[in-house]
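*Asks:* the amino acid sequence is not available; the structure is as follows:
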């Protein structure tokens, strides 16, 4: 039997505008990939973004690096993407994105890639477009962008957040590469902190910015300060500053079982606009 040629291809710099148009169809869900496109990944990391064209029109994408992120993909697209990446298991740590697309992609890949370490099937995707101050939410004046000389203060907080979320440390042995990644976020003004007595007690990062939309990640409050009513003004201050300096549309996604975080984000002005899933490998 002849095998049908897979129509998926690696995108090049010439495809950038078409790829951004695909991302813009649902920007809160696709801002991660849109940001990487604007950062020039099609030139600096060729082969990282796969695309499927139908009758000349770019229909869908799949970010294919340390994680897989489907973008605007229907069942047929996902079958093609899965066939293309099936042999890449050892390069991939997770699959994440819109819940329906992730579930379908995992259905195709699970027989070869499973079992997963964990499947977070319902992670509400939340969006805010109003300044928290305009909603009457108090802002914590201590929140500010971290400075590059504070990277070694940020690192323990970031590592604690990562391990609590993912279930294993972000690095083993030397933390040099992890430190470099944190420093890059700080250098771009994308890490917000509160520092007290020489320690970071709160942090949040802007993981992606594209087309007027920003996505927050890495939100962490020191355990001994939780449950004291601090989270709402802290997050409100981050969102206020991001809206004033980065993008007027702010998004994030959160585990459905993290009811306290969801309540905090709702009080800050976020609303549910979709559902993400993450498959941890």
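*Replies:* That came in fine, so what should we check first? Values in this document were obtained by computation on a predicted structure and should not be read as measured data.

*Asks:* okay, CA-based contacts and neighbour counts for the rest of this
*Replies:* Will do.

*Asks:* tell me, how many residues neighbour the residue nearest to residue 110 when sequence neighbours are not counted?
*Replies:* Nearest non-adjacent residue to residue 110, counting by Cα to Cα, 6 or more residues apart in numbering: residue 116, 7.8 Å away. By the criterion of other Cα atoms under 10 Å, residue 116 has 13 neighbours.

*Asks:* any idea how far residue 252 is from residue 116?
*Replies:* For residue 116, the distance to residue 252 equals 24 Å [Cα to Cα, to the nearest Å].

*Asks:* same check on residue 221?
*Replies:* In terms of Cα to Cα, residue 221 sits 16 Å off from residue 252.

*Asks:* now residue 169
*Replies:* 22 Å.

*Asks:* with neighbour numbers in mind, choose between those two.
*Replies:* Per other Cα under 10 Å, whichever of residue 169 and residue 252 has more neighbours is residue 252, with 23 against 13.

*Asks:* quick one: secondary structure of that one?
*Replies:* strand (DSSP: H, G, I helix; E, B strand; the rest coil).

*Asks:* so it touches residue 213, yeah?
*Replies:* No - using Cα atoms under 8 Å, residue 252 makes no contact with residue 213, being 10.6 Å away.

*Asks:* where do the contact lists of these two overlap?
*Replies:* Counting by Cα atoms under 8 Å, 6 or more residues apart in numbering, residue 252 and residue 213 have no contacts in common.

*Asks:* chain center to stretch 21-30: distance?
*Replies:* Chain-centre distance of stretch 21-30: 13 Å, with Cα atoms, centre = their mean, to the nearest Å.

*Asks:* check for me that residue 193 belongs to a helix.
*Replies:* No - the assignment for residue 193, made by three-state DSSP, is strand rather than a helix.

*Asks:* tell me the contacts of it?
*Replies:* Residue 193 sits next to 143-146, 200-204 when contact means Cα under 8 Å, 6+ apart.

*Asks:* please redo it, this time with the cut-off set to 10 Å
*Replies:* 142-147, 150, 153-154, 157, 199-205, 219-221, 234, 238 (Cα atoms under 10 Å, 6 or more residues apart in numbering).

*Asks:* same check, this time on residue 84
*Replies:* 6-9, 50, 78.

*Asks:* inside strands: which ones of these?
*Replies:* In this view, the contacts of residue 84 that belong to strands under DSSP state E are 9, 50.

*Asks:* nearest to residue 242 among the contacts of residue 84?
*Replies:* Set against residue 242, the nearest of these by Cα to Cα is residue 50 (30.3 Å).

*Asks:* number of nearby residues for that closest one?
*Replies:* Counted with other Cα under 10 Å, residue 50 comes out at 22.

*Asks:* please verify my assumption that it contacts residue 63.
*Replies:* Yes - checked against Cα atoms under 10 Å, the pair residue 50 and residue 63 is within contact range at 6.4 Å.

*Asks:* ok, second structure coming up, stack it against the first:
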């Protein structure tokens, strides 16, 4: 077997890893937040592999509940695939820069397949200035005592977006914990009318470079009335003021209504993601 320059990284490599991640301030946000919060020691909730020299890796691969490559060219993708293909698949998804994710999946599919779906083109968008459109004044941060109110909306959003329920074998305890965590951190937003969540969104990832929005959802009976654009305008304004210098997200290429909303809010494309779901 060909010896490849891949190794598991540890806390001693953290400075080098952070330099690499800083070169991809938007695309690497998900990995960067995990490293910032958990580090690379025993507390980490996954493993980080590095490709290249011991002093400064050229690319990294996060492997945990999600697998995400950062900075990986074809040689790095091949090296990472060889490293992890002998391990059982424990992740629920592969997410990251489209070329790297699709290349990785081509090599991993024989060992890890089949996939449930592949979303090959997800424009990666960013905005640095407050939107020119009016913000919904009723969109606000969700309070800790409203977790039970927003949780069903979160389940509906996840099921609609991913195609499966997040409740799983634990009856939703793990997913509810994640919803509650975002609420407690002041990263969950909603417009609530008479006990109904009309609009919701979360800052699912926050780094010193960007706040990444996920979970954007409008109740089906309220759609078509402009709540998405006004709600997102409120989220973007608050995130830029209070959280990070940019707001970012990635969206399915086939979701034309959402892409129109983000265009009107001033988002511009800076790359493309792909997601493989199991």
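*Replies:* Received the coordinates, thanks. These numbers come from a predicted model, not from an experiment.

*Asks:* tell me which element the most centrally placed residue in structure 2 is part of?
*Replies:* Centroid-nearest residue in structure 2, with Cα atoms, centre = their mean: residue 30, separated by 5.7 Å. Per DSSP states H and E: residue 30 of structure 2 is located in helix 29-38.

*Asks:* could you tell me where stretch 213-222 of structure 1 falls in structure 2?
*Replies:* Under TM-score structural alignment, the match for stretch 213-222 of structure 1 in structure 2 covers residues 210-219.

*Asks:* ok, now stretch 23-38 of structure 1?
*Replies:* The aligned range for stretch 23-38 of structure 1 is 21-36, by TM-score structural alignment.

*Asks:* equivalent analysis for stretch 253-270 of structure 1, please.
*Replies:* Taking TM-score structural alignment, stretch 253-270 of structure 1 hits residues 250-267 over in structure 2.

*Asks:* can you get me the start-to-end distance on the matching stretch?
*Replies:* Start-to-end, stretch 250-267 of structure 2 (Cα to Cα) is 11 Å.

*Asks:* which residues of structure 2 fall in helices?
*Replies:* 14-22, 29-38, 74-84, 98-112, 147-162, 173-184, 227-242, 256-264 (DSSP state H).

*Asks:* highest average neighbour count across these?
*Replies:* Neighbour counts (mean count of other Cα atoms under 10 Å) averaged over each of those peak at helix 227-242, with a mean of 22.

*Asks:* ok and it relative to helix 256-264, angle-wise?
*Replies:* 40 degrees (axes from the mean of the first three to the mean of the last three Cα atoms, to 10 degrees).

*Asks:* helix 227-242 of structure 2 vs structure 1, mean deviation?
*Replies:* In the superposition against structure 1, helix 227-242 of structure 2 averages 0.7 Å from its aligned positions (mean Cα distance after the TM-score superposition for structure 1).

*Asks:* against residue 193 of structure 1, how distant is the alignment partner in structure 1 of residue 146 of structure 2?
*Replies:* Residue pairing (TM-score structural alignment): residue 146 of structure 2 is matched to residue 150 of structure 1. Residue 150 of structure 1 sits 10 Å away from residue 193 of structure 1, taking Cα to Cα as the criterion.

*Asks:* anything in contact with each of those two?
*Replies:* Joint contacts of residue 150 of structure 1 and residue 193 (Cα under 10 Å, 6+ apart) are 199-200.

*Asks:* the closest residue to residue 69 of structure 1 other than its chain neighbours: how many residues sit nearby?
*Replies:* Among residues not flanking residue 69 of structure 1 along the chain, residue 63 sits closest, at 4.9 Å (Cα to Cα, 6+ apart). Using other Cα under 10 Å, residue 63 of structure 1 has 21 other residues around it.

*Asks:* what's the match for residue 63 of structure 1 in structure 2?
*Replies:* By TM-score structural alignment, residue 63 of structure 1 lines up with residue 62.

*Asks:* likewise for residue 189 of structure 1?
*Replies:* In structure 2, residue 189 of structure 1 lands on residue 186 (TM-score structural alignment).

*Asks:* excluding chain neighbours, give the residue nearest to its match in space.
*Replies:* Nearest to residue 186 of structure 2 is residue 141, by Cα to Cα, 6+ apart, at 6.2 Å.

*Asks:* and for the residue mapped onto residue 164 of structure 2 from structure 1, the neighbour number?
*Replies:* In structure 1, the residue matched to residue 164 of structure 2 (TM-score structural alignment) is residue 168. Neighbourhood size, residue 168 of structure 1 [other Cα under 10 Å]: 12.

*Asks:* on that earlier part again, the helix holding residue 30 of structure 2 versus helix 14-22: what angle between them?
*Replies:* 150 degrees.

*Asks:* other SSEs contacting helix 29-38 of structure 2?
*Replies:* helix 14-22, strand 57-63, strand 66-70, strand 93-97, strand 196-206, strand 211-218 (3 or more Cα pairs under 10 Å, 6 or more residues apart in numbering; DSSP states H and E).

*Asks:* contacting residues around it?
*Replies:* Contacts for helix 29-38 of structure 2 (Cα under 10 Å, 6+ apart): 11, 14, 17-18, 20-22, 24-26, 39-41, 43-46, 48, 60-63, 66-70, 95-96, 204-212, 248.

*Asks:* 8 Å - rerun?
*Replies:* So helix 29-38 of structure 2 is contacted by 18, 21, 44-45, 62, 68, 205-207, 209-210, 212 (Cα under 8 Å, 6+ apart).

*Asks:* check stretch 196-205 of structure 2 too.
*Replies:* Defining contact as Cα under 8 Å, 6+ apart, one finds that stretch 196-205 of structure 2 is touched by 29-30, 33, 139, 149-150, 153, 182, 187-192, 211-219, 222, 227-228, 231-232, 235.

*Asks:* now it on structure 1. Mean distance?
*Replies:* Relative to structure 1, stretch 196-205 of structure 2 is 1.1 Å off (mean Cα distance after the TM-score superposition for structure 1).

*Asks:* list the buried residues for that stretch?
*Replies:* Under the neighbour-count criterion of 16 or more other Cα atoms under 10 Å, stretch 196-205 of structure 2 has 197-205 buried.
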